[in-house]
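Peer 1: missing the sequence, but the structure's below:
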């Protein structure tokens, strides 16, 4: 039973840290453009190398 006195506050603290991290990312616009990343990875941005 003594272990629960330690584990419950740790679990609540980790849950609060995860919630804080999610809310921080949401407010900073991390989840605004979900489609753009899927398309951006398919584009070829690099310039072709000049012939030798």
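Peer 2: Okay, I see it. No experiment lies behind these values; they were computed from the predicted model shown.
Peer 1: C-alpha from now on. contacts and neighbour counts both.
Peer 2: Noted.
Peer 1: look through this protein and tell me its longest helix.
Peer 2: helix 2-27 (DSSP state H).
Peer 1: take this one as well and set it beside the first:
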């Protein structure tokens, strides 16, 4: 039962890190043009 005192705060911190990472990626424009990135592999330079 004592392990819950460690796991619950760690899981909350992990969720906050994931949310912060998603916010950072959206703010930096990582998801602006997903289709173009998939087609970039098929084009030869």
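Peer 2: The structure has been received and is ready for your questions. All of these numbers come straight from a predicted model, not from anything done at the bench.
Peer 1: superposed, what's their TM-score?
Peer 2: These two chains, once laid on top of each other, score a TM-score of 0.95 by TM-score structural alignment, normalised by the length of the second structure; 45 aligned residues with a C-alpha RMSD of 0.5 Å.
Peer 1: check the mean deviation of the longest helix of the first structure from the second structure.
Peer 2: Its matched residues in the second structure lie on average 0.4 Å from helix 2-27 of the first structure after superposition (mean C-alpha distance after the TM-score superposition for the first structure).
Peer 1: report the aligned residue range of the second structure for that helix.
Peer 2: Mapping helix 2-27 of the first structure onto the second structure (TM-score structural alignment) gives residues 2-27.
Peer 1: what's the distance between that stretch and the middle of its chain?
Peer 2: Distance of stretch 2-27 of the second structure from the chain centroid (C-alpha atoms, centre = their mean, to the nearest Å) equals 11 Å.
Peer 1: cool, stretch 28-37 of the first structure as well?
Peer 2: 11 Å.
Peer 1: stretch 27-40 of the second structure now?
Peer 2: Stretch 27-40 of the second structure sits 15 Å away from the centroid of its parent chain (C-alpha atoms, centre = their mean).
Peer 1: hmm, back to that, what is the following helix or strand past the longest helix of the first structure packed up against?
Peer 2: Going down the chain from helix 2-27 of the first structure, the next helix or strand is helix 34-40, by DSSP states H and E. With contacts taken as 3 or more C-alpha pairs under 8 Å, 6 or more residues apart in numbering; DSSP states H and E, helix 34-40 of the first structure sits against no other helix or strand.
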